[in-house]
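Novice: what follows is a predicted structure for the sequence shown.
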Amino acid sequence: MMTSRERTLSVQVKQKFSDFFQERGYKNWPAGSLIPDESDPSVLFTTAGMQQFKGWYTTSQPSTINCQRTTTCQPCLRTSDIDEVGDENHLTFFEMLGNFSFGEKDSYKMKKRAIEETWEFVTKELNIEPKRITVSVFSGDEKIEEDKESLAIWQEVAPGVEIKKQGREDNFWGLGPPAQAGRPSTPCGRTTEIYVDGIEIWNLVFNEFVDNGDGSFRPMESFGLDTGMGLERLMMALEDTDDIFATDIYRLWRDKLAKISRFKYQERPRDWRIIIDHLRAATALAEAGIIPGNKDRGYILRRLIRRALVYGQNLGIENIGQAFSDLPATIKEEEEKFGLAIKKGKKELEEILGRGQKEIPGQLAFDLFQTYGLPLEIIKELAGEQNIKIDEDGFFAAAESHRQTSRQGMEQKFAGGLADDSNETIKYHTACHLLLAALRKVLGGHVVQKGSNITNQRLRFDFSHPEKMTPEQVKAIEDWVNDKIKRDLPVATEEMTVAEAKESGAMGVFDERYGERVKVYTIADPSPSSGAEVNPTTGEIISKEICGGPHVKRTEELGDFKITKEESSSAGVRRVKAVLTKK
């Protein structure tokens, strides 16, 4: 066990992890965006290191994968346990160290290599004593048999170490919900977990199956390794503490909060932990370009900021921005808005309390929270001063109803990628068709759309491409799109069967997501260039795709097209952001 003098700082641990696996043939891969590829609507945020590689596990052609083994340090955000944050080990935002492999043909060799590497890193590189370690393997059930291979390997690699057999809830894992129409297949598999002093630090997932979505599983054509080790929990083991917020990762956060809190960490640890975790998560989201709002990711960001501010009040903090001067401007602006909203909410609540009611209905209390951000704790406190009760069951029922409605709306939004159907959003939607055509023209026919997000102010477009675009390529794409806009080309639509659409050459994903009949949108140039694909009726085909619409009638309506940013979205996927300006 490391002494206090030998404690490894988190940045050094990350480097040690990367170096260890690079020496063993893994390629150090850049972290994916905290905002995942929107062709996968199963999650709002990146929740695991393997998320950017998800398609690599299910490909039927492993030889097309850019790299067979990778290692990353991936920022992740999970809000499923947000109400648990405040204890010694729950977080919303964390970093996950991981090593991955794809296209494996021998599952036993894959498992043996992974377990041997894991044991060597933990006991030799990190110097964690074997007596502190326990491991677990999948015990088997009626659908998937026991993982006898992993059990035997552990017995060979780490004789004497306690091995626990656990069920599906603990030792079987997949990324996202099961496959269904419009949603990618989910790689999944049995896992083996490593615990130090009873705390899970590392999870090894052996992706051997695909979830069919009907309760059954099918073997994958090739296997894959997906491991994840939470950096923050690992630091607990290395620094010999049972409090994750006592590790070096949070030291600067604690020091800054101590300057403005009226209470010490030991006096109000839950409030301190919530504030630190939520501000760290909010900072990551703000830096990823998310703006506080009332829907989807914006709602999550707003909730994180406002929860941090509410618990700051418990510590007597009037202005968190004073201590954390380097917080993104987005968070500081939201703090100002929240202060004004709280004042309005309290005034509204005072009027409600003055009506002489003995109990405030749960829906009304939730409306105060939803409209003004007035927390239930504050509502209860002010109402209690007048001996008025709150229907808390009704409050939580209204909150759950809101969550369900939001979730359904999110799924509908991601299905088409459109935030609304305003005129500006429709223009951006049409521009996406020209952008895809331009990308294929400039970069090559390997480019396919991987996701999009369209608002009335900008478009974001994800596409398959293995490397960063050069400035010359970006300019060539802009020029190509603007040329087609300037030519004022017609945008035509016709309805046909899926078979007819496929026969016509329309681009699309030909699977169960479509109904019997589809709409095909075509942008064509009546004056074709030499050697172009020409339709006798419409002229040169510029773009032809299956799409639910809506679109503009002619391209000149779009204005000028400008790419504002080009970046990595995930492994093998690039992302561009673009705007349209009036001429």
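Specialist: Right, received. Where do you want to start?
Novice: every contact and neighbour count from this point should use C-alpha atoms.
Specialist: Fine.
Novice: so where do the helices sit in the stretch 101-250 of the chain?
Specialist: With DSSP state H, counting those that start in this stretch, the ranges of helices along the stretch 101-250 of the chain come out as 107-120, 148-157, 168-171, 231-238.
Novice: which elements pack onto the last one?
Specialist: The one in question is helix 231-238. The contact analysis (3 or more Cα pairs under 8 Å, 6 or more residues apart in numbering; DSSP states H and E) places helix 231-238 against helix 10-22, strand 93-104, strand 199-211.
Novice: got another one to weigh against that:
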Amino acid sequence: MNAQELRSKYVEFFKSKAHAQIQGKSLLPDNDPTVLFTTAGMHPLVPYLLGEPHPAGNRLVDYQKCIRTGDIDSVGDPSHLTFFEMLGNWSLGDYFKDGAIRMSFEFLTSAEWLGIPVEKLGVTVFEGDDTVPRDDESAAIWKALGIPESRISYLPRADNWWGPAGTTGPCGPDSEMFYDIGKEPCGPKCGPGCSCGKWLEIWNDVFMQYNKAADGSYEPLARKCVDTGMGIERTVTILNGKKSVYDTEIFAPIIAAVEKVSGYTYGSDPEKDKSVRIICDHVRTATFILGDPKAVSPSNVGAGYVLRRLIRRAVRHGHKLGIEDRQILSPIAAVVVEKFKGPYPELEENWKYIKTELDSEEEKFLETLQKGEHEFEKLLPNLIKDPRKIMSGRMAFKLYDTYGFPIELTDELAQEQGLKVNREEFDEAFKKHQELSRAGSEQIFKGGLVDQGEISTKYHTATHLLHKALRMILGDHVAQKGSNITAERMRFDFSHGSPMSPEEVQKVQDIVNEQIQRDLQVTMKVMNLDDAKALGAMALFGEKYESQVKVYSIGDFSTEVCGGPHVEHTGTMGKFRIQKEQSSSAGVRRIRAVLE
């Protein structure tokens, strides 16, 4: 079974169980300052898991593009990826453990669907602790379906508990499904969840059963929800009896593209094979980031920095395959677009931008490498004179930190001259650098729920007022390109080709404050998307919408398709002040503002 068949079967199965198919969302989440990218299928659905009604109903199914960069250094092994696709189904206060587990079991084992033999399946459930009892309910359902006690592992919170993302909020046990690849057990306690490689996780059902209170206690939720997730790449690997995600049809054409541009035949050398896998993963991820409707460009901060790092790492591994004097990324990206344009048409729509940005960034990095080599050559005469023939780690780190020159290339150049780099000293300097970086971005990478607090709700409503005010002053070409909200401020990106004048900034600020002073009522209606457009409702640039949408009106001032949350009256919002208007990227401006 290939990825497209799995995607289709999953959606078809859950639609047959009365689930509405919804659209997957952008890789760049709105109004969640805790993460740079959408990290799981549930991420865009958080407001609905927390109680907001979904216009498509209370049983949902979709496929979602996701990025996780925490394991970037493990990419290149058989299973780690930075970009992956997640299949998911949700119950928003409808069915719970019995319904979710039975549907999961049917989809996995029924001959009509995946047809996995029952004896190949094992599961894990929460073992319980001092605050929450063992999840015997889930275990009993699995046993009734034919999973014996010997293939049910009871595991602690670290393995089988989800949330809350903050200190309080919805959370609960989960039950994970594993496939036995047939390896011998590593010992008498080897069961589902063991990390020896015998058991591969394929699906996870999360049961949002409790609310964690401020005093640390757990209260049962009145409205229980289910969130599930199945990774497409890993499941396709298992269904086809492959040892690695890179051995599947998902990656075959991308590997072939790397072979074509490099002249290297995959499978010839383990170290070079690893470089091929890194190039495949990183170019695929970069293509999806650049092809997203809310695309960012490579930069030195946030999501743009992750993108830059992926591109440069791919170029560096191209060097390891012997490609040094030409650009290779966009021909590989073209194959990624061709492979994925069916489920993700935005890739083909944005191909020109993808190619331009990849070519430009690759060219810049090749220049960086030339500068680094030039700096290395300037250091060389003194290094050769040194009888120890050792280049200090401090010097190597300066090449990395100041010129972006990779340590691996410094190593190679040093070896060619009969020198050694003090890697211990370099690693120490690098570690210190990482710690400083991490301290500054801890909140960003923490991951978690969108803040539904009162101040965030005010800022979210302010983005609607700002959007309309900008269109009034600058013109109808203005469209929202993204926003980011924290408890302290809001950031709003919009399409506009030139800097705003101080007078324009003042006019926009005055219009927003006027609407706040008018104390306009905010109302919401669920309607057909075509009706919303006919009504003149603005919709977020590049967003994918269901056929039924929520339309928020702020008095007679603005009407916009949006998921919420919003204040009930604008008079509660305080005073709006624009702190800064600046460039965000080509053709996109950025406003930072506060409510006082």
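Specialist: Everything's here; your move. Only a predicted model underlies this, so the values are computations on that prediction, with no experimental measurement involved.
Novice: that older thread, so which of the helices of the stretch 101-250 of structure 1 is the most surrounded?
Specialist: Stretch with highest mean neighbour count among those: helix 231-238 (a mean of 24; mean count of other Cα atoms under 10 Å).
Novice: among the helices and strands packed on helix 231-238 of structure 1, which comes closest to residue 309 of structure 1?
Specialist: Nearest to residue 309 of structure 1, of all those, is strand 93-104, at 17.2 Å by Cα to Cα.
Novice: which secondary structure elements does that closest one sit against?
Specialist: Packing contacts for strand 93-104 of structure 1, counted by 3+ Cα pairs under 8 Å, 6+ apart, involve helix 10-22, helix 54-58, strand 69-77, strand 217-230, helix 231-238, helix 269-287.
Novice: if you skip the residues just before and after it, what's nearest to residue 258 of structure 1?
Specialist: Spatially, and ignoring its direct neighbours in sequence, residue 258 of structure 1 is nearest to residue 264 (6.9 Å; Cα to Cα, 6 or more residues apart in numbering).
Novice: trace that neighbour over to structure 2, please.
Specialist: In structure 2, residue 264 of structure 1 lines up with residue 265, judged by TM-score structural alignment.
Novice: what number of residues lie near that match?
Specialist: 15 (other Cα atoms under 10 Å).
Novice: circling back: which one of the helices and strands packed on helix 231-238 of structure 1 lies closest to residue 277 of structure 1?
Specialist: Closest among those, once you apply Cα to Cα, is strand 93-104, at 6.8 Å.
Novice: any idea how far residue 460 of structure 2 is from residue 95 of structure 2?
Specialist: 31 Å (Cα to Cα, to the nearest Å).
Novice: my error: substitute residue 170 of structure 2 in the last question.
Specialist: 22 Å.
Novice: and if you look at residue 49 of structure 2?
Specialist: 19 Å.
Novice: for residue 11 of structure 2, same thing?
Specialist: The value you get for residue 11 of structure 2 to residue 460 of structure 2, if Cα to Cα is used, is 32 Å.
Novice: now the strands for the stretch 251-400 of structure 2?
Specialist: Secondary structure of the stretch 251-400 of structure 2 by DSSP state E, counting those that start in this stretch: the strands cover 390-391.
Novice: all helices for it, in order.
Specialist: Under DSSP H, counting those that start in this stretch, the stretch 251-400 of structure 2 gives helices at 252-262, 270-291, 302-320, 329-340, 346-349, 351-385, 393-403.
Novice: that older thread, take the helices and strands packed on helix 231-238 of structure 1 and lay them out in a markdown table including distance to residue 349 of structure 1 and mean neighbour count.
Specialist: Listed next are these as a markdown table, based on distance: least, Cα to Cα, whole Å; neighbours: other Cα atoms under 10 Å:
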| stretch | distance to residue 349 of structure 1 | mean neighbour count |
| --- | --- | --- |
| helix 10-22 | 46 | 16 |
| strand 93-104 | 33 | 24 |
| strand 199-211 | 44 | 23 |
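Novice: can you add distance to residue 546 of structure 1 and give those back as TSV?
Specialist: Below are those laid out as TSV (distance: least, Cα to Cα, whole Å):
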stretch	distance to residue 546 of structure 1
helix 10-22	43
strand 93-104	32
strand 199-211	28
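Novice: out of these, which comes closest to residue 479 of structure 1?
Specialist: strand 93-104 (38.3 Å).
Novice: give the equivalent position in structure 1 for residue 171 of structure 2.
Specialist: Under TM-score structural alignment, residue 171 of structure 2 pairs with residue 188 in structure 1.
Novice: since we're on the residue lying closest to its match once chain neighbours are set aside, how many residues are nearby?
Specialist: Counting by Cα to Cα, 6+ apart, the nearest residue to residue 188 of structure 1 once its immediate chain neighbours are dropped is residue 174, at 4.0 Å. Neighbours of residue 174 of structure 1 under the rule other Cα under 10 Å: 19.
Novice: thank you, goodbye.
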